[in-house]
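K.L.:
Sequence first, predicted model second:
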Amino acid sequence: MTWPQWLFELEHDPPPRHPVDGRAALRRLLAVVVVGALVVAVGVLAWHAGRWAAPTLVRWQTDRVDAGSDAPPLPPLPDSPFAR
């Protein structure tokens, strides 16, 4: 059985580091930075949307929900003996 020649060369000389490895690492780093920036941007937009929607939601709650849960009107009371 014969061994490939490159196997013996690897024992004495490690393979050269190609610039492709550096580019791949840079690409990975940039991808992480972009994802982080997108997460921050979505958070800021959600914060602004919440501030914009809050008055509308409060108005809806007071108009719809609270109006439906008010107590019924009081029955008519008899005339007071102290009325003039």
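P.N.:
Yep, that arrived.

K.L.:
use CA for all of it now, contacts and neighbours both
P.N.:
Will do.

K.L.:
What is the burial count for residue 82?
P.N.:
Neighbour count of residue 82, defined by other C-alpha atoms under 10 Å: 5.

K.L.:
now residue 62
P.N.:
Neighbour tally, residue 62, other C-alpha under 10 Å: 11.

K.L.:
What separation is there between it and residue 55?
P.N.:
11 Å (C-alpha to C-alpha, to the nearest Å).

K.L.:
dropping in the other structure now:
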Amino acid sequence: MTWPQWLFELEHSPPPRHPVDGRAALRTLLAVLVVGTLVVAVGVLAWHAGRWAAPTLVRWQTDWADERSQAPPLPEMPDSPFAR
């Protein structure tokens, strides 16, 4: 009984590379591209949401500050010479 020649070669050399390695690299590259695209899309959406919400937030902040602060009293003014 003789053994197949390829079995002898496998014992003394590493197995040949298969295209599976290329597919795994392509899959990794596509996953990186998808994650990068999602990060950019979330950033753009957050930027638009911030631009949309900014006027409301600023109005709330100024209203809140105005409600909780007291204006200083006006200084005593002399009577106007033009008053009748």
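P.N.:
That came through, no problem. This one's a predicted model, so the numbers in the text were calculated from it and none came from an experiment.

K.L.:
Now the common contact residues for residue 62 and residue 55 of structure 1.
P.N.:
Common contact partners of residue 62 of structure 1 and residue 55 (C-alpha atoms under 8 Å, 6 or more residues apart in numbering): none.

K.L.:
Residue 40 of structure 2 pairs with which position in structure 1?
P.N.:
Aligned counterpart of residue 40 of structure 2 in structure 1: residue 40 (TM-score structural alignment).

K.L.:
Okay, and its match sits in which element?
P.N.:
Here residue 40 of structure 1, judged by DSSP states H and E, is contained in helix 19-60.

K.L.:
ok, then the element right after that helix?
P.N.:
Following helix 19-60 of structure 1 in sequence order, the next helix or strand is helix 66-68 (DSSP H and E).

K.L.:
quick one: that next one to structure 2 mean distance?
P.N.:
Superposed on structure 2, helix 66-68 of structure 1 shows a mean distance of 2.0 Å to its aligned residues (mean C-alpha distance after the TM-score superposition for structure 1).
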